[in-house]
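> Provided below for reference: sequence and predicted model.
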Amino acid sequence: MEKIIEEDKQGQALVLDNKSGNTKKLFIESYGCAMNFSDSEIVASILSENGYNTTQILEEADLVLVNTCSIRDKAEQTVRKRLEKYNAVKRSNPKMKVGVLGCMAERLKSQFLEEEKIVDLVVGPDAYKDLPNLLSEVEEGRDAINVILSKDETYGDISPVRLMSNGITALVSITRGCDNMCTFCVVPFTRGRERSREPQSILSEIQDLWNKGFKEITLLGQNVDSYLWYGGGLKKDFATASDMQKATAVDFDQLLEMVAVGFPKMRIRFSTSNPQDMHESVLHVIAKHNNICKHIHLPVQSGSNRILKEMNRLHTREQYMNLIDKIRSIIPNCSISQDMIAGFPTETEQDHQDTLSLMEYVKYNFGYMYSYSERPGTLAGRKMEDDVTDAIKARRLQEIVDLQQKHAWARSEEFIGQTVEVLVEKVSKKSAEEFSGRNSQSITVVFPKEKYKIGDFVKVTITSCTSGTLKGKAVGWSDMN
């Protein structure tokens, strides 16, 4: 579940500048976490080199792709509804081809192609470079499928196009896959084992973004803290690496340092972290560099040791709280956010109370909270009975959400009177006279436009707040400009 699902971005259709000479139209929608949106950028880049320009008009598309998520049942149901829509359009435009990418592709390959016959091609997360070949198969009247998971594919040689049309913030993928076999999670089965991307390709991509005027990057992975480059290959095979490979290996704190030093005027974020993999050395790097944002997304999932063990989380409640204490000590102004699951199999009222008490201890700035939904193929789905009723799940989730709302208010109020640095990202949704951006702690800040522009780093004195937004007045540019 270490996949933040940003609801306002679901189903976004990617549109890029047209490339002259391209004659075919691609319609591509993305669902799920930031990794899926990042992957859509890679897919669009590959297809741009193979004759496709993007379109937002479904009816004129030659190729329709949906990049899918398997993390929650709701996400799968949404994608199925979209596939029904695509096929309704396809009936009046038989030349249109429909394909499924990503995590659902890996999980439901035979259903989509053979049983339900609702798509023409199915492409897993490690097979995007094979898209031109697969499309040739489809053009010749055959269904096409490639869901082979790779030991070394990181797409480090693909220069992704960018979803963010504001040209300010960008995602930079540094790892793929996951080795943490949490019993509720499909990611290791849909994205494969963990492998890291070569550091120089990461730095080259960031340099390209800097040259194009981007101001902020997010280093992205299912588990960024366990980044480890030793020449390629799976993280689990590092134990058998040569002495030279081990001596020259680059881990996450070193990569973070390289990026921060190499791009002192670029703001740096990262997501997602796993408690058992976040080492103190990373905290010291964050504290040392002003351009590394003071926010850590640290999923916990439950406050109960018994449930954490059932989930195969590799940390205890006490270890997690100890890590929180370290973060507060080393980075006093750091915000912390969470992922939380309500109603995991066998969860008792006491387990739930343990979660609430952990939340009281941490007082998170914000969080992503879900009731448990059984995912086919996971260990929990195979071996555990989903025995907490929907009514109890709903009540417990509401109690978690209510407590988070209370803590978010209190954390927001702490900013009142402070002057914070904000990267202006867009015009505010509520007023054309105001800008919206985020501070270092990843909290949204809204302030009057005045003389500033999108892409500026602005110092803003906070005067009021809601639970999720800070409001203030600009007092000048920051030295990040």
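Structure's in. What do you need?

> all contacts plus neighbour counts: C-alpha atoms, from now on.
Fine.

> Relative to Thr419, how far out is Thr461?
4 Å (Cα to Cα, to the nearest Å).

> So those two - more neighbours on which side?
Remark: of Thr461 and Thr419, Thr461 carries more neighbours, 22 against 17, as counted by other Cα atoms under 10 Å.

> wait, what's in contact with that one?
The contact partners of Thr461, taken as Cα atoms under 8 Å, 6 or more residues apart in numbering, are Ile416, Gly417, Gln418, Thr419, Val420, Gly472, Lys473, Ala474, Val475.

> Distance to Leu58 for these - can I get that in TSV?
Putting the contacts of Thr461 into TSV (distance: Cα to Cα, whole Å) gives the following:
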residue	distance to Leu58
Ile416	46
Gly417	48
Gln418	47
Thr419	46
Val420	42
Gly472	41
Lys473	42
Ala474	42
Val475	45
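
> okay, now the one to match up with it:
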Amino acid sequence: MDRKTVLLDEAQLERQREYTRQLAALHQQRGKPVYALVDTFGCQQNVADSQHILGMLRDMGCQFTDDAAQADIVVLNTCAIRDHAEKRVYGNLGALTHTKKQNPEQVICLCGCMAQRPEVAEKVRQSYRHVDLVFGPQALWKFPELLYRVYTRRGRVFSVEDEHGTIAEGMPVVREGNVRAWVSIMYGCNNFCSYCIVPYVRGRERSREPQCIIDDVRQLAAEGYKEITLLGQNVNSYGKDLETPWDFADLLRELDKIEGDYLIRFMSSQPKDATPKLFDTMARSRHVAHQLHLPVQSGCDRVLRAMNRPYDRAKYLELITYARKVMPDLVLTSDVIIGFPGETEAEAMETVELVRQVEFDALFTFIFSPRPGTPAAKMDDPVPRSEKQKWFDTLCAVQNDISARLHARYVGQTLRVLVDGRTDDARWPLSARTAGGRLVHLVGDEDALGQYRQVRITDSNTWALFGEMV
């Protein structure tokens, strides 16, 4: 891909800033506060995108609310990965007919991956006529222009063209809290796994320039953020489209040089692009967490080929063996899909056996959900859902036992954790995360919120650790 067509120039960005200023003037003319609500579904990339939407709305003079009835602008930033998420979005859109009736001037926007799908855009056009603006991820950077068109043309606006995608640097951002921050290092995906809609709605891979990422992380570290997560649909394929010979390990090495008391995490990764160089770099780093989320999806080679995953079971195990060799304290998590079209019970049990062999710290598990527009949605799928549920329950039981055993090993240890929130449980009023990302419920001083603390682990279960501040 020609990077000249990917990187937006200053004139294009200034055009959006001018629309932002005009919208701020229109909002000021109303003589009362203009409230906006941004509701986010799906992955951390969507969270990062929503923070840019919030930044643009802030610069337009908006204040923020969690009450849809109060909001003058409602933005639903959607996910297209799972059917359940789409149903929730349609339910929320239906509920907004009532707020629109109470406030006819309310502007309702649908964006994100779900909005980029042609059949969804057409359904909204025909059946959700109270929605004013629909735009996909590739049009995020021109949200001010699109919203201005809604205001001034008094008509519905759709921006869901099949675009290759761009990179817009310098977009405003409103981050939630001052402890954790998300930094997108690349956008799009080239993998075309047969079950996944992402390449069709987020475009081809395109990497941000290294210096832009380094500047972002340096600024966040200077501002006192304690955890910085690097985001991409496949972070460890970073740099393949750059003119300079940078890969993801090179980027981590440079980021690790930035001074400060912080951890770097990243997600998500593809086994085909995970390398010993990457694991060696993680092992030598001061700031990169020894945590790896490496989705395997299946433990059966035939199913992996049907999924268009370009590695096999042996290759995956080889990667894990090396990563654990250089990082004995590595915390490993993964994604698994059960019930892929054509999968047999014996093949599903191959995945269960892989889980037993690897002993992941935790798994994100899913029963196959067909996504319209993907090759897997057209595959013959004769196994009933009830049968897949049995396989799924077996997988979860095995993993739950492993997680419980691994968590029990922490009992009696003293760990450095980041205290990041409160809970509803009076016995364990605070929550925290270990360097490996393990959840800790604890007792201690609330002044520790947002800080690293030493915690002695006193108990555990399948899903969490429990402890007290030392």
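Looks like it came in fine. Note that the structure is predicted; figures quoted are calculated from it, not measured.

> Please report the TM-score between the two superposed chains.
TM-score for the superposed chains, counting by TM-score structural alignment, normalised by the length of structure 2: 0.89, backed by 439 aligned residues with a Cα RMSD of 1.9 Å.

> hang on, the earlier thing: now intersect the contacts of Thr461 of structure 1 with the helices, please.
Among the contacts of Thr461 of structure 1, no residue falls in helices (DSSP state H).

> Is it possible to mark the buried ones in the residues you listed?
Ile416, Thr419, Val420, Gly472, Lys473, Ala474 (16 or more other Cα atoms under 10 Å).

> What is the most widely separated pair among these?
Checking these against each other with Cα to Cα, the farthest-apart pair comes out as Ile416 and Ala474, at 13.7 Å.

> Could you list the buried residues of the longest helix seen in structure 1?
Residue-count comparison of every helix in structure 1, with assignments taken from DSSP H, identifies helix 390-413 as the longest. Applying a neighbour-count criterion of 16+ other Cα under 10 Å, the buried positions in helix 390-413 of structure 1 are 393-394, 396-401, 403-405, 407-413.

> Between the contacts of Thr461 of structure 1, which sits nearest Ala287 of structure 1?
Lowest distance from Ala287 of structure 1 to the contacts of Thr461 of structure 1 (Cα to Cα) belongs to Val420, with 16.3 Å.

> these two touch, right, Leu26 of structure 1 and Val64?
Yes. Applying Cα atoms under 8 Å as the test, Leu26 of structure 1 and Val64 come out as touching, 6.0 Å apart.

> can you tell me which residues contact Leu65 of structure 1?
With contacts defined as Cα under 8 Å, 6+ apart, Leu65 of structure 1 is in contact with Leu26, Phe27, Ile28, Glu29, Val98, Gly99, Val100, Leu101.

> same thing but 7 Å
Taking Cα atoms under 7 Å, 6 or more residues apart in numbering as the contact definition, Leu65 of structure 1 lies against Phe27, Ile28, Glu29, Val98, Gly99, Val100, Leu101.

> ditto for Asn308 of structure 2
Asn308 of structure 2 neighbours (Cα under 7 Å, 6+ apart): Cys193, Ser194.

> how does it look with 8 Å?
Under the criterion of Cα under 8 Å, 6+ apart, the contact partners of Asn308 of structure 2 comprise Phe192, Cys193, Ser194.

> State the distance from whichever residue in structure 1 pairs up with it to Pro299 of structure 1.
In structure 1, the residue paired with Asn308 of structure 2 is Asn312, using TM-score structural alignment. Distance of Asn312 of structure 1 to Pro299 of structure 1, computed by Cα to Cα: 14 Å.

> Tell me how many other residues surround the aligned residue in structure 1 for Cys113 of structure 2.
Aligned counterpart of Cys113 of structure 2 in structure 1: Cys103 (TM-score structural alignment). Cys103 of structure 1 has 26 neighbours, counted by other Cα under 10 Å.

> Run a quick neighbour tally on Lys85 of structure 1.
When neighbours are counted by other Cα under 10 Å, Lys85 of structure 1 comes out with 12.

> likewise Thr244 of structure 2?
Thr244 of structure 2: 10 surrounding residues under other Cα under 10 Å.

> Could you do the one 5 residues further on as well?
By the criterion of other Cα under 10 Å, Ala249 of structure 2 has 22 neighbours.

> Tell me where the stretch 301-450 of structure 1 has helices.
305-310, 317-330, 349-362, 379-383, 390-413 (DSSP state H, counting those that start in this stretch).

> The contacts of Leu65 of structure 1 in strands, which ones?
Cross-referencing those against strands under DSSP state E gives Phe27, Ile28, Glu29, Val98, Gly99, Val100, Leu101.

> which residues sit in contact with the equivalent of Glu227 of structure 2 over in structure 1?
Taking TM-score structural alignment, Glu227 of structure 2 has Glu216 as its aligned residue in structure 1. Listed by Cα under 8 Å, 6+ apart, the contact partners of Glu216 of structure 1 are Ile168, Thr169, Ala170, Met266, Arg267, Ile268, Arg269.

> Report the mean deviation for the longest helix of structure 1 after fitting onto structure 2.
When structure 2 is overlaid, helix 390-413 of structure 1 sits 0.9 Å from its aligned residues on average, using mean Cα distance after the TM-score superposition for structure 1.

> How about residues contacting that helix?
So helix 390-413 of structure 1 is contacted by 341-343, 352, 356, 359, 363-367, 369-372, 464-470 (Cα under 8 Å, 6+ apart).

> give me that answer again for 6 Å
Taking contacts as Cα atoms under 6 Å, 6 or more residues apart in numbering, the residues outside helix 390-413 of structure 1 that touch it are Ala342, Gly343, Lys363, Asn365, Phe366, Ser371, Ser467.

> Scan these and report the most crowded one.
Gly343 (28 neighbours).

> what residue of structure 1 matches up with Arg175 of structure 2?
With TM-score structural alignment as the criterion, Arg175 of structure 2 lines up with Arg162 in structure 1.

> Give the closest residue to its match in space, chain neighbours not counted.
Glu41 (5.9 Å; Cα to Cα, 6 or more residues apart in numbering).

> Can you check my assumption that the one you found lies in a strand?
No. Glu41 of structure 1: not assigned to a strand; according to DSSP: H, G, I helix; E, B strand; the rest coil it is helix.
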